[in-house]
Each structure stands twice: as structure tokens, then as C-alpha cells.
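> One predicted model, sequence on top.
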Amino acid sequence: MNINGINRRNKSAKEQQGASGHEDTRIPRLTDDLDQTLDQIDNELGHSPDLKIRQVKIGGESPFQAAAIHLNGLVNKETVDEFVIGSLLGITDEMLKENISATNDLKEFVLNRALEIGQAQLQEEWNEVLLAILSGKTVILIEGYDSAIVCETEGGEARSVSEPSTQLVVRGPKDSFVESVATNISLIRRRIKSSKLRLEHLKIGKVTHTDVALMYIKDNADEKLVEEVRNRLQQINVDAIMESGYIEELIQDKTFTPFPTINNSERPDVAATNLLEGRVVIIIDGTPFVLILPAVFTLFFQSASDYAQRFDITILMRLVRYISFIVLILGPSVYIALTTYHYEMIPTTLLINLLSQRENVPFPAFVEALLMEGAFEIIREAGVRMPRAVGQTVSVVGALILGQAVVEAGIITPVMVIVVALTGIASFAIPAYNMAISGRIIRFGFLVLAGMFGFYGITLGLIVLLAHMNSLRSFGVPYLSPIVPISSHGQKDAFLRLPLWALRTERVSTTKRQEGISEGKKISTGHEQNVSPKILEKSTGAEHPKKGAQDEE
């Protein structure tokens, strides 16, 4: 048997195919010259020192040249040495004579019979081979063949599963997501052992080629919702995706709003629960925080421990969270309105105490609040940046010393220190950090309104705030559902949580999309660009009349 003759026939057939014009020459492809391909890969990667090329000879009498290529640090070295290189070195002349014929060439034999690795496939496109090497795979090239064998050998150093750092619970699972997409997917699959759990893979980022996974449960998630999420992800056009916050900002319905319309979590149990409720989960490589959508206002006040505790305890804790949010956004502004414009609403004894404290203070209540709130935000931000060993101590001691010093200096009244401290503590009672930040932003707006118009300004601000929240949509789902529109089923697990036997196992109504329009965006590198909105088809199947014209543009 003449193996070289087989190679020549395969080569000439492909040359004839290229000459006939049937092959797509627009896509760069590999060549059958091994040395030329290796030089091209080495030059493309800038002669990187972590690029490892292991050349071997297949067979003994008339050996074939082959090479295994990978990047050190991205692969599992034991897998490469034992199951890739070891398999190539273990090929003998007897194995070649028994298995290679005119219809079964060398690369097919190596792929289907010789390699002892679990996952491997043929690849002919140059860009895909290069991306495989950069993704931690091992590529096998054989002299005389213009296709490569790509082996799944990803590995290297990775952080192990540990306890969550931001979403702690007293009772509940203690594992959290990590920076590996494969590990995060496995953490969800361990909890949902269903054949209806769907997984889709995408690569986003022209430079980073970040792995992104889309997960949902068939028949639970709305098909139009899944299609809308998939389309928005495919429209992302940026150089790099380094964190889930990049994707969150690029696919959200409305940019200019203080409220988050996409939830995030580092807890696998939270992601699994939301999947069962009909939501979609997006997992991004390189970050332990997954995106959960659609998200409504009440979702940000639910904790993972709500379903591990008795329902009466959960009801109390949820009421505390909602009250804390009201204190967060209205606490300082109500104090300013009372002490500046509405003295008659304060009891006489308390009013006399407040006026006596303000006797030697040179600033009005509005300026006091701005100074204290600004100082508190500086201390909070500094505490995040400080070393963990001293950060908490410095933050607490700094706040106490600063509060005592400004009171003794006659710059701030003691009551204002109490109000600002209570407001800061209330922000930590909200389970979702992004919702707490939203409350902190809104608080300054109410401070200005209270300082200018008193309770009239606060009332006007509340009307505008509620109208804005009612206008928000999260992938077609009203942001205030199940409050607006009202849903009797959704009320069972919104502000309160009824006993588990009273909750139905069907998906919650807050994940159902309304008929209407959900705006989409396409982001270009370096700047934001509005493109054709994603029109959510109504139940009749009719589309918005302007959609076709916008798509053509």
C-alpha cells in the first residue's frame, strides 16, 4: 500500500476543486505544507514563548511528519502529553497497514482510531484553527494534509468553587459561580436534571472572542423572549467583553435610567430558580456573575434565603427590605422638608430640640445633608479600595471620628448625623447591590427637590419616579409587574411570600411578555449607535410597519 500515493491523490483532487471554482476562496484555509503552516502560526502569534510545537514522526518505515501545537498555561499538560502526543507516538506501521486504505486516509485514522482523547474534530479554516489554539485546544497538523485535528484539552489554573462573597445567606447552598463557563454550566446542570434545559454557545468580541452561554428551559421560557435575547447578543459588535456588565449595558432596553433592568447573581441556586420560573440566564467566560433576564422591580428584593426559611420569617424580612428602600431614597429629604418648610408637622418638644441644635450651625439643612451624604459616599468607596485587613476598621473608625468631629465643630447637627447613618445602613439591607446603588442615586434627586420645594417637591418627584418605572420594560416585561399590570398569581411571591404549598409550580406571570415594542441596540466599537429596534411581534403575528424600512437602512 502506497500511503504517499493516497496523499497525492487527495492533494490533486483538492487542487482540481479549487481550479473549478467550487471552493470558497474568501475564507483563509490551511495548506498541506507542514513547515509553512507552522511558520505561519508562529508569525501570527508573534513568536510567543508560550507557544509549544511538538513535532513527531508517525510510523517507522516511511514515517510521516506531524506536529501538536498548543499554548502553555491554557491546556491540561497531562492530557496533551498522554492522550495527544502519546497517541501519535504509539502509532505503528502495522496499525497503518491495517487501517489505512484508498478510502481511509491518515488523518481519518488518527482522528477516529488512534487518538485516545474524548473530543476531537477536523477543521480546515485558518481562523478557526488559530482561535482553537488561543482557546486552550491542541491542534494536530500532518504533512500532506490541509486540514487540522482540533483536540479538546482546555485546562490550566482556575479558581475553585467557593462561598459567595457578595450574596451571603444564613441558610442555603454555599457554592458560587467561578470564572469558567464550563464549571458554571455544570453547577446549574447539577440542580436542574432535565432534558428540556437548553444551552447555546456564542463568541462575542472581535479581539477577545469571549465565550458566552445562553441557558433556558424549553416550554418554560417564552420563545419570543429567547429569540429576542439571542438576536441582541448576536448584534453586539465590540472589540472586547471582559465582564458581564459589558453585555448588560449593551442589551438592556433603556440606557438612561437609574434602575437595573437586568439582574445578576453569583449563586447557582438563584440562577436555577430563575430558569425554572421561565427566565433566561447568560453566562460569560471570565466573570463569576451571570445575567438573569427579564428582571422586574420586586425581583431585586428577593434573597436566596427566602425559600430556605419559613414563610412568616420571609414576609417580615421582605417588608424590612422595602421599608429600607423607602428610607434610603426619602430619609434625608423628609428631614430637610420638615426642618426647612413644614415646622408645624413636628411636635413642639422635638422642634425646640432641633432648633436649639441648629442655633450654632452656619449651614441650612440642605447643605448639611449634601456634606454628610458626600462624606459617607467617600468613606464607602474608600472602604472598597482599602486592604481587607484594615478596610473595615478604618471605615468604621473614620465614620465615628468624622461624625463626632463635625458635631463638636458646630458644622453638622447631631440629628443629621443620625439621619445619614440610618440611610447608609438601610442601603445595606437591600439584597441586590445594583438596586442599592440606584437608591443612592435617586436619593440626591429628592434632596434637591426637598431643599427647593419641601414636601411638594418630594411629591412631584415620587410621581415622576413612578411614571418612569411604569414606562420601563425588561425584554418586553413591564418593570412593575405583577403590580402593574395586576396579577393575582404574581402577588403570591412579590411583596409577600405565601407558604410553598400555596405557590403553584408553573412559571411566574412576571416573566410573560406584553404585546408591544421592546427597543434594541447595536453597539459599535468606540461609540454607541442606534439601529433598527427589535419589534416584538404581537400575538396576531403583525409587525410594526416601520420595521422593514429600518432594517433596510
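Good, I have the coordinates. Numbers count the residues shown, from 1 in each chain.
> Could you use CA atoms for every contact and neighbour count after this?
Will do.
> quick one: the strands in the stretch 251-400 of the chain?
Assigned by DSSP state E, counting those that start in this stretch, the strands in the stretch 251-400 of the chain fall at 263-265, 280-284, 290-293.
> so which of these comes closest to residue 66?
Taking Cα to Cα as the criterion, residue 66 comes closest to strand 280-284 out of these, the separation being 35.1 Å.
> tell me what the closest one is packed against?
With contacts defined as 3 or more Cα pairs under 8 Å, 6 or more residues apart in numbering; DSSP states H and E, the secondary structure elements packing on strand 280-284 are helix 181-189, strand 210-217, helix 268-276, strand 290-293.
> try 6 Å this time
Strand 280-284 sits against strand 210-217, strand 290-293, with contacts defined as 3 or more Cα pairs under 6 Å, 6 or more residues apart in numbering; DSSP states H and E.
> What count of nearby residues applies to the spatially closest residue to residue 242 that is not a sequence neighbour?
In space, and not counting its chain neighbours, residue 242 is closest to residue 286: 6.8 Å by Cα to Cα, 6 or more residues apart in numbering. Residue 286: 17 surrounding residues under other Cα atoms under 10 Å.
> for comparison:
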Amino acid sequence: MRFFRKLSKNNTDRYNSSSSKNDELSAAVSSNEQMLRDQFAMCNDIEFRSVPLDNHSKILLVFLTGSCDTKTLDEIVLKPILFGGLAQKNISSIREIIRLQLIPIAKVKGVSKISEVVDEVLMGNAAFLIEGESTALIAELGKLEKRGIEEPPSETVIRGPRDGFTETLRINTSLIRRRIKSPKLKNESFTLGEYTKTSVEILYIEGIAQDSIVEEVRKRIGRIRIDSVLESGYIEDFIEDVPFSPFPQVQNTERPDVVCASLLEGKVAIVVDNTPYVLIVPMTFWTGLQSAEDYYERSIYTTFIRWIRFTLLNIALLFPSLYVAITTFHQQLIPTNLLISVAAAREGVPFPGVIEALLMEFMFEALREAGIRLPKPVGSAVSIVGALVIGQAAVQAGIISAPMVIVVATTGIASFGTPRYNLGFAYRILRFPILVLAGMFGFYGIVIGVVSILIHLINLRSFGVPYLGPVAPQSSGVIRDVFLRAPRWSMNERPLLSGENKQRIPEGQKPSVNRGKETK
């Protein structure tokens, strides 16, 4: 045990190592250059350029080729110095002259450590080391290739905005700022990953988000120690409450409008560089059943669609288990004519119902996974043709009964009705243990499985918020946005997890005939 504590302490020290004495910049450019060349040994994309000055001193320019905007660097800094010399003769400090020369650049700052220079250069910025100065100037000239803003392929809508997040953090935050033009929208920055130095920002609206939730997000992100963060899923693994629960406790989305709507409900967004997926916490069970389009269509349409989703969710979880339980243990519940048809279809099938269902479910999941991983032109064809050919051949060969093919196909279609992929995946996983319980104990096994899931959901928390809230614990004022989607003018208050600012819409805005007559 002592060995593991020592090993853990060494790892913590490695990630939290303090700056050593050799990390400080010196006033001699040659010494700084040697230390930087040692740091960037065998890094052929790091450019060192020495720029002579009028008084025989020099400037050392360090930048990363391909990531630094060299055109701006040449036009604003190098050409004026090389061809015009130092125009500010009356200023004694060369550092001040260079700083004034960099005024056209949006952001310029000074750093005093070698490690800080290394980090800034690797982010695409240009570092200026000046003879006689122990502080380097950093010009923000990062220029990375960016993907254009497109509609998210995983969250398409018929009515709603068509823009989606990209892999660039600053573009993603600007898409959020474009919708919420308020200084109360706060964002705090973190850097994670010993090697990747990935930029992470948390966004929340002051006064709407609860301080306790914001502080918990800060705490969980701040304690992450990892060598790399390549996608937001790396962070999700560290901040969720119950890692081994099949249900997701952190929402992810590619849509800026979903993030803004969540921020206005008191939630916190986590934006990670190099990925278009933004994390939203806390997440509730009902969030996974809601689509962005629910709030753009009329309330009566959305309410109808939500009840269809609830029905499809139950079918996706329980339909194969109910079929196996009824045909194996409770045949008396089937009407006589239907029972004769099912028995005739199952005649000659060598497997019991539960094995038959497990085989078909496994094959359906295999076809779905193959359709996702294959190239788009081939994937859809493989999924459709594979399902038709294999299903028809299995029935004709007498290995699988025709009713089972219908049950599994209906279950697969129903599983696509869940708007959030990760919540639908949780139900796809839970379908198998409930199917086994139904094959062993009939309806009693299904009840055991469903009750176990409900107990787990009731005890599950996401950043301290009940996963089934506002249904359990119940809040009558907010249920109108869970099972129903009430008209916008009637949803006057924010959800329970919001902070001090509870009012969303002032009362008294219901449309009426009398109001129309007064207008006339």
C-alpha cells in the first residue's frame, strides 16, 4: 500500500511539477536560444530566426511553421524592422519598441519562463526574445486549418438553426455568444493534458446557474490529471457520478442552440478544443428524450411526438422480453387464433424462444454496427440487404420463426426513436439482461428487471441533481415540460436546478380573442 501511495504521489508531482530555476529566461538571447533548442530537439517544424537591429543587438523569433500566421508576421513586424529599421529612436527599451510594433496584433503578452515560451509556440503563437531582456513577448498569431460551420449530421431537425459546432474552441464559444449577448455569460479556461495541452472552457450564466453546481464542475475538471485529452469523452469519464451505470450522466451535443437553451435553464457547458461535441451538465433522464425541435414546433405537435417517443422507448426495452415470456410461460394470455399462428410458425424451430431472440438481437446489433462503420455508400446497403437476406433465409431454413423476425425488427425501429444516441444505447444494453430474465422467470423476471432499473434511476445523480427530476422528486410546475410541452407563454419559471433568477417569462401573455379585438 505504501508503494502505491508513493507511486501516486510521484505521478501527481509529475503533472503538477513546479518551475525549476533553469526555467527562468535570462537576459542573454544566446542562452535562451540554447535552452529552447534543447527543448525542441528533433522538431524540424520549429523555426528559429535571428533578426539584427541597428545597434548590433538582435531579436530571436521562434514560431511553429504551419500553425503560425507568417504572412501577418512578415508584414507587421519583420519587413518594417529589416527595411525601415527602428523608427522609435527616442525609446530606450528595445522591448518597448517591439511591443509598439506589435500593436496591430490582437493579443500580445509577456512571459518570463522557458516552459511558457514552449507552450505558446506550440499553440501557434510567435515568441520574440530580445537581447538584454529577461521577458519574452508573445504575439497571438495562431492560424490553424478550420472546418466550415455545417449542420450536425447526428442531430438533424426539420425546423431550427442549421449551424453546428466545429473542432475549433473559439469558433464554438462565438456561436454561443452569438445567441446569448449578455455579460452574465461567463467562461472560465482550463488546460488539460500533459502532452496535448488541450484548452477547455466551462460556460454558465451568472445568476441562473447554481453556484454549487458551477463550483462542482470547477472542482471535478480541476482535479483531472491525464497525459492527453483528444476528445470531450476523455473528460466525461472523469466527471460523471456513477462510471459503471449504463445511463449517461453527461449530455453531449453538436448544436449551439441546445447549449444555449441548457445554459438558460441553469446548466453548465464544457467546451473542449479539437472536438465538435460540447458537454452539458447536469443531465436528467428526460433530457435524453427531448429534441431541439420540440421547442420550435407548436406545443400540441410536440406533446404528441413525445408520447410516441415514450411508447417507442418501452417497446425498445420490453417487446422481445414480453414476447418470450408470453410464448414460453403465459400462453393463456394469447388469443386462440393468434396462438395457433405463433405455434405453427414455431413448429420445427430448434431453439427455445429466449435463445432465438438473443440470436436475432445479436445479429441485428451486428448489422447496425457494420452499417455505421462501413463507408456511407456501402453501409446503408449492407444493413438493409443483410437484414432482408439473413432474416428471410433464416425463416426458410427453419432456424428462426417469422414472428421473432417481426418482433426484433419492430424493436430495432423503436430504438431509433430516442433523440439522444447514448441514452438509446443504454436501453439496447439493458434489453439483453431483461430478455434473459424473461426466458428464465417469465413476467416475474421482467418485473424484477424493470424494478431494478427504476431503483437505479431513482438513486442516480448527475452533479447532485436527481436523474429523474422533476418527476422524482415531483414538481408539478415543471412536469408540463416533461410529459407535455406546454405553450411557451405558460412556462413562466425555470427548472428547479436554476439559481436565483427563476423567472423566465412574465405572466399574462396568453393570446386571447379580446386582445385581438382591442388591437382592431
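It's in. Being a predicted model, the structure only gives us computed values, none of them experimental.
> Distance check, the residue most central in space within structure 1 against residue 285 of structure 1.
By Cα atoms, centre = their mean, structure 1 has its centre lying nearest to residue 244, at 3.1 Å. Between residue 244 of structure 1 and residue 285 of structure 1 the distance is 9 Å, computed by Cα to Cα, to the nearest Å.
> go on, residue 394 of structure 1?
Separation of residue 394 of structure 1 from residue 285 of structure 1 (Cα to Cα) stands at 35 Å.
> quick one on the thing from earlier: distance to residue 43 of structure 1 and mean neighbour count added to the helices and strands packed on strand 280-284 of structure 1, as TSV?
Formatted as TSV, these follow (distance: least, Cα to Cα, whole Å; neighbours: other Cα atoms under 10 Å):
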stretch	distance to residue 43 of structure 1	mean neighbour count
strand 210-217	23	22
strand 290-293	37	24
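> before we move on, the earlier item: more crowded one of residue 394 and residue 285 of structure 1?
Residue environment comparison for residue 394 of structure 1 versus residue 285 gives the larger neighbour count to residue 285, 24 against 16, counting by other Cα under 10 Å.
> so what corresponds to the more buried one in structure 2?
Under the alignment (TM-score structural alignment), residue 285 of structure 1 pairs with residue 273 of structure 2.
> wait, that match sits on residue 169?
Yes. Assessed by Cα atoms under 6 Å, residue 273 of structure 2 is found in contact with residue 169 at 4.6 Å.
> What's residue 348 of structure 1 aligned with over in structure 2?
So residue 348 of structure 1 corresponds to residue 336, using TM-score structural alignment.
> now do residue 108 of structure 1
If you follow residue 108 of structure 1 across to structure 2 using TM-score structural alignment, you land on residue 96.
> for residue 486 of structure 1, same thing?
Using TM-score structural alignment, the equivalent of residue 486 of structure 1 in structure 2 is residue 474.
> Tell me how many other residues crowd that match.
What residue 474 of structure 2 shows, counting by other Cα under 10 Å, is a neighbour count of 11.
> what's the distance between it and residue 458 of structure 2?
Distance from residue 474 of structure 2 to residue 458 of structure 2, by Cα to Cα: 12 Å.
> The closest residue in space to residue 100 of structure 1 that isn't next to it in sequence - how many residues pack around it?
Nearest non-adjacent residue to residue 100 of structure 1, counting by Cα to Cα, 6+ apart: residue 106, 6.4 Å away. Counted with other Cα under 10 Å, the neighbours of residue 106 of structure 1 add up to 20.
> again, but for residue 9 of structure 2
Every residue meeting other Cα under 10 Å relative to residue 9 of structure 2 is counted, giving 11.
> Quickly find the element holding it.
Residue 9 of structure 2 is part of helix 2-15, with elements assigned from DSSP states H and E.
> Pull up the aligned stretch in structure 1 for the helix or strand immediately after that helix in the chain.
Past helix 2-15 of structure 2, heading to the C-terminal end, the next element that is a helix or strand (DSSP H and E) is helix 29-39. Residue correspondence for helix 29-39 of structure 2 in structure 1, counting by TM-score structural alignment: residues 34-44.
> One more: stretch 396-404 of structure 2?
Structural correspondence for stretch 396-404 of structure 2: residues 408-416 of structure 1, per TM-score structural alignment.
> contacting residues around that stretch?
When contacts are defined by Cα atoms under 6 Å, 6 or more residues apart in numbering, stretch 408-416 of structure 1 is touched by residues 361, 406-407.
> Distance across that stretch, terminal residue to terminal residue?
Where stretch 408-416 of structure 1 begins and where it ends lie 13 Å apart, using Cα to Cα.
> Likewise for stretch 233-241 of structure 1?
Using Cα to Cα, the end-to-end distance of stretch 233-241 of structure 1 comes out at 12 Å.
> next one: stretch 130-148 of structure 1
Taking Cα to Cα as the measure, stretch 130-148 of structure 1 stretches 11 Å from start to finish.
> Check stretch 426-433 of structure 1 too.
The first-to-last residue distance of stretch 426-433 of structure 1 comes to 12 Å (Cα to Cα).
> mean offset of the lengthiest helix in structure 1 relative to structure 2 (after superposition)
Across structure 1, the longest stretch assigned as helix under DSSP state H is helix 311-340. Superposed on structure 2, helix 311-340 of structure 1 shows a mean distance of 0.8 Å to its aligned residues (mean Cα distance after the TM-score superposition for structure 1).
> This completes my enquiry, with thanks.
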